[in-house]
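>>> using only what follows, build the 3D model:
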Amino acid sequence: MVAHRGASHELAEHTLGAYLEALDAGADGLECDVRLTADGHLVCVHDRDLRRTASTKGLVSTMDLAELSELDFAAWKNPWAELDDEAPDEDEALRGVLTLRKLLETVADYDRRVEVAIETKHPTRYGGLVEKRLVDMLRDFGWDRAGAPVRVMSFSFTALQRVERLAPEVRLVQLLDKPNYWPMLKRVVGRDWVIGPGIKMIRDHPRVADSIGRSGRDIHVWTVNKEKDLQRCLDLGVKAVISDRPRLMLDLLDDRFGGNQ
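As a prediction, this is how the structure comes out:
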């Protein structure tokens, strides 16, 4: 069970607090999106601009890490929290912008193996520099080799090719949200690449889902938050489920199989 942007149903996505909550829930893996700041830092942010998650019009790519560090990335999730006199004080470090390095350090120091699924966002003004910086960071951790607890995901086939050239042993996931892309992609993606379809595509296009299932490739599905959709994934033989609600999904799996899956 992979936590989508952390335990993002309960806590603000991509914050350290959301990821710690997911780990406490027993998530086997963590998923994050990464973007490059103006001064070259990889940060865990989904949108190109900050209006939704930090209440500002700024763009991630035009701001320095120091500027981003001044913003609150959690207030949007519970805008009335400041009116609750009984709410406990929260560590500001759990609410601010999260660098990829900090997330990987957290995983490396954890008391069990935790997988990290890192999605590079495209298009971006920095192009292939995102993948280069990402691979450099994976090398810092010794995670650019086979067996490392990381995989790189993208909707961009070109981006994944870059990672393959820079670090051939890193596992890759070709994300997919349009069923008409599959006939072409299945001919060109690497033999060992994972396929990552969205649950909406699995739900709405069962023929395509069956074709992906017959391809012999590992399948990782996003974003699965309902019991019926979890069952669809189990029926398809999915290897990893990515969810905003890791605790709920793990409880459902525990009810079925008597242990975390």
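>>> C-alpha from now on. contacts and neighbour counts both.
OK.
>>> what packs against the longest strand along the chain?
In the chain, with assignment by DSSP state E, the single longest strand is strand 29-36. Where contact means 3 or more CA pairs under 8 Å, 6 or more residues apart in numbering; DSSP states H and E, strand 29-36 is packed against strand 2-4, strand 42-44, strand 115-120.
>>> make CSV out of those strands and add mean neighbour count and distance to R245.
Shown next, in CSV, are those (neighbours: other CA atoms under 10 Å; distance: least, CA to CA, whole Å):
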stretch, mean neighbour count, distance to R245
strand 2-4, 31, 7
strand 42-44, 24, 19
strand 115-120, 23, 16
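>>> among these, which comes closest to D229?
Across those, D229 has its closest neighbour in strand 2-4 (14.9 Å, CA to CA).
>>> who touches the longest strand of the chain?
1-6, 14, 19, 22, 42-46, 48, 60-61, 100, 114-121, 126, 130, 242 (CA atoms under 8 Å, 6 or more residues apart in numbering).
>>> mind redoing it with 7 Å?
Residues from elsewhere that reach strand 29-36, judged by CA atoms under 7 Å, 6 or more residues apart in numbering: 1-6, 14, 42-46, 61, 114-121, 130.
>>> next one: stretch 16-27
Under CA under 7 Å, 6+ apart, the answer for stretch 16-27 is 1-3, 6-8, 11-12, 94-95, 98, 246-247.
>>> pull out the buried members of those residues.
1-3, 6-8, 11-12, 94-95, 98, 246-247 (16 or more other CA atoms under 10 Å).
>>> which of the residues you listed fall in strands?
Using DSSP E, the buried ones among the contacts of stretch 16-27 in strands are V2, A3.
>>> next, give me the two most distant ones among the buried ones among the contacts of stretch 16-27.
Farthest pair in the buried ones among the contacts of stretch 16-27, by CA to CA: M1 and R95, 23.7 Å.
>>> quick one more, to check against the first:
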Amino acid sequence: MHTTYARPGGTPSHGRRGSHLPLWKRWTPSLAGLLVLISLLALAPIVLLMVRLGGPGSNPRTVSLTTCQKILSPPLVCAHGGDTSAAPPNTHAAYMLALEAKVDCMEIDASRTADGMLVAIHDRDLQLITGRKYVTTGDLTLEEIRQLDAGARHPRSFHGEKVLLLEDALRLVSKHLVQIVVDVKIGPPRGEEGLAQDVVDVMNRAGCTNCLVWAKYDTLPLAVQALEPLRKVGYILNNETHPNRREESFVRHAGMQVVGAHWAVVDETLVKLAQRHSKEIYTWTVNEGGIMRNLLDIGVAAIVTNHPRKLKGEIHAARNACKEAGYVV
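All right, here's what the predicted structure looks like:
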């Protein structure tokens, strides 16, 4: 049944009760919906950034201007003995995989044999290769080391990989990198006797002008610096928790340019301390994505990792997120 009703003081109106509401009242619901839509669109980039930067198993995070400024000059991606995510450490295969990944830097171990030759190996890896728990590089001659199969405990494709002379390793990679960290291992039978000179001689023969030297004990890099004052050297930060002792440990050598620190002791306070004393922080050994992202936010100079491709992926993702947030990187 079609009804009519009269407006106060006048003509009947048919059916549509809201048709004569004022125009602004009829538009109010539409305006509210439009405002909600605009708000959702404004939030979408933030949600997208949180998803992109969160990654599997990690807490979502947003990017800040500070983070994006640091990504303009990201840390060196420093492959730990090459790309050792698959290949045996400090082997030709590991070095080539790292170069294929276009890393900026490699850390190469340097140990001295019983007959005084420097080879690219860590005692820990030597023990795995030989199956001898307490063997050290200094227990074996170069010829004995050369007989070893460095890839024996890895997939078949790496069988037959050999331990390289340090000089050969440096020649192979130095021209393709910004930085090489020569991590000198001090051990029997000669300890530090003549070791600094041996390291300097090898670096010079290999033409490794971009070689940085550090060691567990400060005396070795100091000896290298005495022989070559222009050589970049570093020292290892002690695991100090007391603020005063931590600062004393950090600044104990004014003439050294680099401080090596385990990732667990690196924070923003330490980075600011480094900046005040004109030093760079190189941190190791970082293999987890969440830790990589945290160090990118903090702004260290170099990150040593067994997974260089993964670290490069994190840097790439952070750059993309910064672009999407409107920051120029």
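>>> hang on, the earlier thing: what's the longest strand of structure 1 aligned against in structure 2?
Mapped onto structure 2 using TM-score structural alignment, strand 29-36 of structure 1 covers residues 105-112.
>>> same question for stretch 248-255 of structure 1.
Under TM-score structural alignment, the match for stretch 248-255 of structure 1 is residues 310-317.
>>> buried stuff in the matching stretch?
Quick answer for stretch 310-317 of structure 2 (16+ other CA under 10 Å): K310, L311, K312, E314, I315, A317.
>>> how many residues are close by the counterpart of E13 of structure 1 in structure 2?
In structure 2, the residue equivalent to E13 of structure 1 is P89, according to TM-score structural alignment. Look at P89 of structure 2: counted by other CA atoms under 10 Å, it has 26 neighbours.
>>> ok, A254 of structure 2 next?
10.
>>> what do you get for D64 of structure 1?
D64 of structure 1: 15 neighbours (other CA under 10 Å).
>>> do the same with L41 of structure 2
L41 of structure 2, neighbours per other CA under 10 Å, totals 11.
>>> mind listing what's buried along the helix or strand hosting it?
Using DSSP states H and E, L41 of structure 2 sits within helix 23-54. For helix 23-54 of structure 2, burial by neighbour count (16+ other CA under 10 Å) applies to I46, L48, L49, M50, V51, R52, L53, G54.
>>> of those residues, closest to L34 of structure 2?
Distances from L34 of structure 2 to the buried residues of helix 23-54 of structure 2, taken by CA to CA, are shortest for I46, at 19.6 Å.
>>> where's that closest one relative to L35 of structure 2, distance?
18 Å (CA to CA, to the nearest Å).
>>> repeat for V103 of structure 2
48 Å.
>>> and the longest strand of structure 1 against structure 2, how far off on average?
Using mean CA distance after the TM-score superposition for structure 1, strand 29-36 of structure 1 ends up 0.9 Å from its aligned counterpart in structure 2, as a mean over the superposed pairs.
>>> residue ranges of the helices in the stretch 1-150 of structure 1, please?
16-25, 51-54, 65-68, 100-108, 129-141 (DSSP state H, counting those that start in this stretch).
>>> how about those helices in TSV, adding mean neighbour count and distance to L185 of structure 1?
Shown next, in TSV, are those (neighbours: other CA under 10 Å; distance: least, CA to CA, whole Å):
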stretch	mean neighbour count	distance to L185 of structure 1
helix 16-25	22	32
helix 51-54	16	32
helix 65-68	16	36
helix 100-108	17	29
helix 129-141	18	20
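>>> residue in structure 2 paired with K239 of structure 1?
So, by TM-score structural alignment, K239 of structure 1 is matched to A301.
>>> how many residues are close by that match?
20.
>>> report the central residue of structure 1.
E31 (2.4 Å; CA atoms, centre = their mean).
>>> give me every residue that touches L59 of structure 1.
Applying CA under 7 Å, 6+ apart, the residues contacting L59 of structure 1 are R48, D49, L50.
>>> that one corresponds to which position in structure 2?
Using TM-score structural alignment, L59 of structure 1 pairs with T136 in structure 2.
>>> measure its match to A32 of structure 2 for me?
Taking CA to CA, one finds T136 of structure 2 at 75 Å from A32 of structure 2.
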